[in-house]
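Q: got a predicted model here, sequence first, then my questions.
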Amino acid sequence: MSDNPNDLRDVQPSSFRHIIGQRHVTEALKIAVEASFQEGKKLDEVLLCGPPGLGKSALVSVLAQELAVPFTEVLAQSISNTAELNSVLLSATDGILFLDEIHLLNPTQQHSLLQVLDKRRIFLSGGKSVQSIPVAPFTLVGATTDPDGLIGPLIDRFRIVLHLDYYSLDELAQVVRQRCLALAWKYESDLPIEIARRGRQTPRIALRLLQSARRVAVSEGAEEITVAHLLKSCELERVSTEGLDNMQQKLLGLLGPSGQRLNVLASMLGVSTKVLTKTVEPFLLRHGMIVKSDGGVRLLTKKGREHLATFVTE
């Protein structure tokens, strides 16, 4: 952990034992690290798959620390062409090269990356000649929220493919307690579980709620963060008892007895269909508040109607 941390961003796990949840992932990575040490070889390529906010980047940082190797993080979205990809690969050192949201590389870039992983060299064409440049023996670690965006041959080059799970209520509450302890933030005993109930099984969301509750506590000059502070912050930010944000609540309110089609909902909410399917709908579908008919119509369930009755949608 960081020395004298005073912000949530200052607190990051530094070893596998600090990771809460994702036990199947950490155990697989521990074995991979031990095997690489025993064989005196670099770690095999790793692909981490899972929804946003579950801690993929933190896991890769811990992996680098466990291996005691340099760690370079690059957002794939920032790579606009193959030349930029080659520059990233050539600048990588003997350690971990982490490509976050690796599926955002276009197919041409993915094929180019595939060739580099196979040959460990970059081939540059210049007129009638081809220049071959070796790359460092780095381990590529990719993280993706959309594995379907990766070409099959590239996925096959990752010898370790791991899928992260959503967090349980207890695990999420433990994440909140861990961060409060690291930051020396005093809190009411019921606060972590109340945050977890609204955290949508996602650490990033739970920690954002913790930060919001603390902001209210600080503004009131309180010495500890209480459930009352959390409730006030949720009211201000329009977060429901189940953690639904304002957009999700509005979506529930738009679903009448006959439901609505995706494009109609997107138009009514003023967002793209991609935003709706990637960020707004998943939790509602996963928790049975809405369902999709065979024709793609979104329908409100009994659970959705019950939750809708607990708040007023503007």
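A: Looks like it arrived, so ask away.
Q: going by C-alpha atoms from here, please, whenever you check contacts or count neighbours.
A: Noted.
Q: roughly how far out does stretch 297-305 sit from the chain middle?
A: 27 Å (CA atoms, centre = their mean, to the nearest Å).
Q: cool, and stretch 227-240?
A: Mean C-alpha position of stretch 227-240 versus that of the full chain (CA atoms, centre = their mean) differs by 24 Å.
Q: same check, this time on stretch 175-191
A: So, by CA atoms, centre = their mean, the centroid of stretch 175-191 is 22 Å from its chain's centroid.
Q: again with stretch 194-207
A: With CA atoms, centre = their mean, you get 13 Å for stretch 194-207.
Q: end-to-end on it?
A: 12 Å (CA to CA, to the nearest Å).
Q: against that first model, consider the following:
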Amino acid sequence: MAKERIISAATTTQQEETFNLSLRPESLHDYVGQPKLVEKLSITLAAVKQRKEPMEHVLLHGPPGLGKTTLAHIIANEMDTHVTVTAGPALTKPGDLVGILTKLQPHDVLFVDEIHRLQISLEEYLYSAMEDFKIDVQIDQGMHAKTITLPIKPFTLIGATTRAGMISGPMRSRFGITHNLEFYSESDLLAILTRSARLMNLIPSNSDLESIGDTSNLSSDILNALCAIASRSRGTPRIANRLLRRVRDFTQVKAGGELTPAVVDAALSLEGIDSLGIDDLDRKYMQVIADVYDGGPVGLEAIAATLGEDAGTLEEVVEPYLLQIGFLARTRKGRQLTTAAAQHLGLRISTSQNPADLFALED
């Protein structure tokens, strides 16, 4: 796509990733959301620290931007160890993985993002490393080939993936804790935004650091403004923090530093984002189905050709959120807009039985 979407859950730049790092909580106590996972991790961490053992291997899966990398850093902090970060596509040959594993210290955390893209040949090196803390390295080739076994220090592997179904069964079975991260509620996003806004000096800082995400002392204007950002954040903390940065810039330049709901509306309207977090590409996608294909059903390839976009991009980037909020239905015949989508776009569903009259522009 020609332009990065502000509403995308993926990290857009390295600068953004660095900025997000400064906003990340450092302990489970400060982590907001995912209560079931936090409870499981709290119990496991307390137990392994008492036994002075490494943390169990953890597999985190779910959409991007929900805090998988943050949790890896938190686990390392809780274990008082170091975290090494890499990604499946970055590991292209056995030497890459062997070099990382042999440098790990006792109880260190190895975080592998996009672990589903790890090559099968490299997975086999990880099997013995995860279970027996050793790796078998082949020296030379052909009739002179021999294998040596290298011991490695006990470590914790944390794998993150947006496509859990692409991870092989043998790899999945070696993780002691497997958890699917869920989208965040607006109340959780509000707490995250409050914490971030205080760290960014957008709102007054609370002297009690333990309640830095507490919303009880906020003025009604600030509270409603942060709620307006939370409602547009698609249940994703990364998007929430990105929108907050855009609002901060707008507030500083156009509103004299005063954060209000009207300022949030003006700032995000400038970005083409409405009250539900729908952006221009989402609207174009739905408008094509409504105007060109009479509300659907229509095949994804036909929509992509009409929009001049890649079908895979639409399926992975646009459709998930529209499905989540009930604006899109996937049927056996293709994609179809729902009544809720029609109402949001200012369309009305015709009572006519003629499929061509299913959607009509509202007067």
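A: Thanks, I have the structure now. Note that this is a predicted model, so its numbers are computed, not measured.
Q: what is the aligned counterpart of Leu314 of structure 2 in structure 1?
A: In structure 1, Leu314 of structure 2 lines up with Leu276, judged by TM-score structural alignment.
Q: identify the residues contacting the residue lying closest to Gly149 of structure 1 once chain neighbours are set aside.
A: Distances taken as CA to CA, 6 or more residues apart in numbering put His103 closest to Gly149 of structure 1, at 4.9 Å, once the chain neighbours are dropped. Shown in contact with His103 of structure 1 (CA atoms under 8 Å, 6 or more residues apart in numbering): Ala76, Thr144, Thr145, Asp146, Pro147, Asp148, Gly149, Leu150.
Q: among these, which lie within strands?
A: Thr144 (DSSP state E).
Q: of the contacts of His103 of structure 1, closest to Ala83 of structure 1?
A: Distance to Ala83 of structure 1 across the contacts of His103 of structure 1 (CA to CA) is lowest for Ala76, with 13.2 Å.
Q: which residue in structure 1 aligns with Lys284 of structure 2?
A: So, by TM-score structural alignment, Lys284 of structure 2 is matched to Lys250.
Q: check which helix or strand covers that match.
A: helix 246-254 (DSSP states H and E).
Q: and the helix or strand following that helix against structure 2, how far off on average?
A: Counting by DSSP H and E, the next helix or strand C-terminal to helix 246-254 of structure 1 is strand 260-261. Here strand 260-261 of structure 1, set against structure 2 after superposition, deviates by a mean of 1.6 Å using mean CA distance after the TM-score superposition for structure 1.
Q: what span of structure 2 lines up against strand 260-261 of structure 1?
A: With TM-score structural alignment as the criterion, strand 260-261 of structure 1 aligns to 298-299.
Q: now do the matching stretch: everything it contacts.
A: Ile289, Lys333, Gly334, Arg335, Gln336.
Q: does the corresponding residue of structure 1 for the fourth one count as helix, strand or coil?
A: So the one you mean is Arg335 of structure 2. Taking TM-score structural alignment, the alignment pairs Arg335 of structure 2 with Arg298 from structure 1. Secondary structure assignment for Arg298 of structure 1 (DSSP: H, G, I helix; E, B strand; the rest coil): strand.
Q: for burial, what's the neighbour tally of the nearest residue to Arg298 of structure 1 once chain neighbours are set aside?
A: Of all residues beyond its chain neighbours, the one nearest Arg298 of structure 1 is Lys292 (4.7 Å), with distances taken as CA to CA, 6+ apart. When neighbours are defined as other CA atoms under 10 Å, Lys292 of structure 1 has 15 of them.
Q: sorry, back to before: alignment lookup: the residue nearest to Gly149 of structure 1 to structure 2.
A: That one, His103 of structure 1, aligns with His116 by TM-score structural alignment.
Q: what of Asp148 of structure 1?
A: By TM-score structural alignment, Asp148 of structure 1 lines up with Gly165.
Q: where along the stretch 151-300 of structure 1 do the helices fall?
A: 152-157, 169-183, 191-198, 203-219, 227-237, 246-254, 262-269, 273-275, 281-286 (DSSP state H, counting those that start in this stretch).
Q: mean neighbour count added to those, as TSV?
A: Shown next, in TSV, are the helices of the stretch 151-300 of structure 1 (neighbours: other CA atoms under 10 Å):
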stretch	mean neighbour count
helix 152-157	14
helix 169-183	19
helix 191-198	22
helix 203-219	19
helix 227-237	17
helix 246-254	20
helix 262-269	16
helix 273-275	13
helix 281-286	16
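Q: pull the number of nearby residues for Pro70 of structure 1.
A: Neighbour tally, Pro70 of structure 1, other CA under 10 Å: 15.
Q: please list all residues in contact with the aligned partner of it in structure 2.
A: In the superposition onto structure 2, Pro70 of structure 1 corresponds to His82 when matched by TM-score structural alignment. Applying CA under 8 Å, 6+ apart, one finds that His82 of structure 2 lies in contact with Ala76, Asp108, Val109.
Q: quick one on the thing from earlier: average gap between the helix holding Lys250 of structure 1 and structure 2?
A: Counting by mean CA distance after the TM-score superposition for structure 1, helix 246-254 of structure 1 comes out at 1.2 Å.
Q: so how far is Phe327 of structure 2 from Ala340 of structure 2?
A: Distance from Ala340 of structure 2 to Phe327 of structure 2, by CA to CA: 6 Å.
Q: neighbour count: those two, which is higher?
A: More crowded of Ala340 of structure 2 and Phe327, by other CA under 10 Å: Phe327, with 19 against 15.
Q: touching, the more buried one and Ala341? I think so.
A: Yes: using CA atoms under 8 Å, Phe327 of structure 2 is in contact with Ala341, at 4.5 Å.
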